[in-house]
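Asks: Predicted structure and sequence below. I'll ask about it afterward.
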Amino acid sequence: MKAIGFAGYSGAGKTTALEQVIRILCERGQRVSVVKHAHHDFDIDVPGKDSWRHRKAGAFEMLVVSDQRLALMREFGRTREELSVHEMLAELDPSVDWAIVEGFKRSDLPKIEIWREPAAAEKPRALRYPDDDAILAIATDDAACLPPGCTLEVLDLNQPARIADWMMANAARLEYTPPADQHGKEITS
């Protein structure tokens, strides 16, 4: 599986860009999984439904399966730290072609930075790439707003097919290898 992160400020257009890129990759016959960072106490379960009631009763994991989908909810409790991006990737089906990670801007995964010039009323948004060696390209709606001397490939945020083309062209260097611990063993969940 290939893995790539999409990082950028809130409101920069990450989700919209990813929605388009995912659709294009799927149309090209690629299987895509997504890891999305959520904040704190999110819930995808419907209050009052059986699975919600089982979780609220104290179940550590609740797996709901139908003939069309599977959803696993796992309660960490207050003692567990948030999973690393690598632990999350280990939870995915390894047979997918692409694992796309939205958020996790501080991870060491190869990334595309999504960047837009802020509107006049918004506070400035610094580019992350000068301080993050994992950023391989920048997707923006206005390349003229980038500082001079940017050595990264610049992708047009309004051309999601070009972003997908770039990903496919760079697939070999985006092949995911789980990091090893200090004893050389792959880190998994």
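Replies: Nice, thanks for sending it over. The model shown is predicted, which means the values in this text are computed figures rather than measured ones.
Asks: Only C-alpha atoms from now on, for both contacts and neighbour counts.
Replies: Fine.
Asks: which stretches of the protein form helices?
Replies: 14-27, 50-56, 85-90, 160-169 (DSSP state H).
Asks: Looking at those, which is nearest to residue 154?
Replies: helix 160-169 (9.6 Å; CA to CA).
Asks: ok, now which ones touch the spatially most central residue of the chain?
Replies: For the chain, the residue nearest the mean C-alpha position is residue 101 (1.3 Å; CA atoms, centre = their mean). If a contact means CA atoms under 8 Å, 6 or more residues apart in numbering, then residue 101 has 3-6, 34-36 as its contacts.
Asks: Which residues belonging to stretch 86-95 are considered buried?
Replies: Within stretch 86-95, the residues that count as buried by 16 or more other CA atoms under 10 Å are 86, 89.
Asks: what do you get for stretch 59-79?
Replies: Neighbour counts over stretch 59-79 (16+ other CA under 10 Å) mark 62, 73 as buried.
Asks: now do stretch 154-169
Replies: So, applying 16+ other CA under 10 Å, buried residues of stretch 154-169: 154-157, 160-164, 167.
Asks: ok, second structure coming up, stack it against the first:
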Amino acid sequence: MRLFGIVGYKNSGKTGLVERLVIELTGRGLRVSTLKHAHHAFDVDQPGRDSHRHRDAGARQVLVASDRRWALMSELGDAPEPTLDELLERLDPVDVVLAEGWKTAPIPKIEAWREAAGNPLLAPDDSTVRAVASDVEVTVPCPRFPLDDASAIADFILSEPA
């Protein structure tokens, strides 16, 4: 399994880049999974739905399944947030995992960067950033790709050691 992080500040283009890379990589016949780190409370469930009612009643885990997909929601309670490694262990085997977020994880990363967002680049101070995908030319100590060039970025990811 090849793991690459997609990192950057808010509004840098991370999610769009992940989306384009998933389309590109699956179009090449590769099996791809994604992980998304949220820095805030989030919910994939809807109040009033049966599964939400199960959680509200105190269920530690709720699994919802249909003929199209299944989802497992786990309540952490007072337990610490799972580590990236612990989450990776829960995924089915695939060819590529793209982890959006996890800026500080010691994994190879692509930095998404948009000039208009006004944030500093991570790459100059982070050796785990292997390449930058940006909307303008930037000087960085690693390869730089156009933010919308999913094909070239996918080639780069696949050429890096697993």
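Replies: Structure's in. What do you need? These numbers come from a predicted model, not from an experiment.
Asks: what's the closest of the helices of the first structure to residue 71 of the first structure?
Replies: Of all the helices of the first structure, helix 50-56 comes closest under CA to CA, at 10.2 Å.
Asks: Out of all residues in the second structure, which is the farthest from the middle?
Replies: Farthest-from-centroid check, the second structure (CA atoms, centre = their mean): residue 57, 30.9 Å.
Asks: I'd like to know how far that residue sits from residue 48 of the second structure.
Replies: According to CA to CA, to the nearest Å, residue 57 of the second structure stands 12 Å off from residue 48 of the second structure.
Asks: re the thing from before, what is the aligned counterpart of the residue farthest from the centre of the second structure in the first structure?
Replies: Alignment note (TM-score structural alignment): residue 57 of the second structure maps to residue 57 of the first structure.
Asks: Kindly report the same for residue 105 of the second structure.
Replies: Match for residue 105 of the second structure (TM-score structural alignment): residue 107.
Asks: my guess is its match contacts residue 85, does it?
Replies: Yes. Between residue 107 of the first structure and residue 85 there is a contact at 6.9 Å, judged by CA atoms under 8 Å.
Asks: Give me the more crowded residue out of those two.
Replies: residue 85 (19 against 16; other CA atoms under 10 Å).
Asks: List the contacts of the more buried one.
Replies: Residue 85 of the first structure sits next to 104, 107 when contact means CA under 8 Å, 6+ apart.
Asks: Mind doing that once more with 7 Å?
Replies: Residues near residue 85 of the first structure by CA atoms under 7 Å, 6 or more residues apart in numbering: residue 107.
Asks: What distance do you get for it to residue 3 of the first structure?
Replies: 11 Å.
Asks: One more: residue 34 of the first structure?
Replies: Counting by CA to CA, the gap from residue 34 of the first structure to residue 3 of the first structure is 10 Å.
Asks: same question, residue 136 of the first structure
Replies: Applying CA to CA to residue 136 of the first structure and residue 3 of the first structure gives a distance of 13 Å.
Asks: ok, the two, which is more surrounded?
Replies: residue 3 (23 against 17).
Asks: Tell me where the first structure has strands.
Replies: Here the first structure has its strands, by DSSP state E, at 2-7, 32-36, 61-65, 70-74, 98-102, 111-115, 135-140, 153-156.
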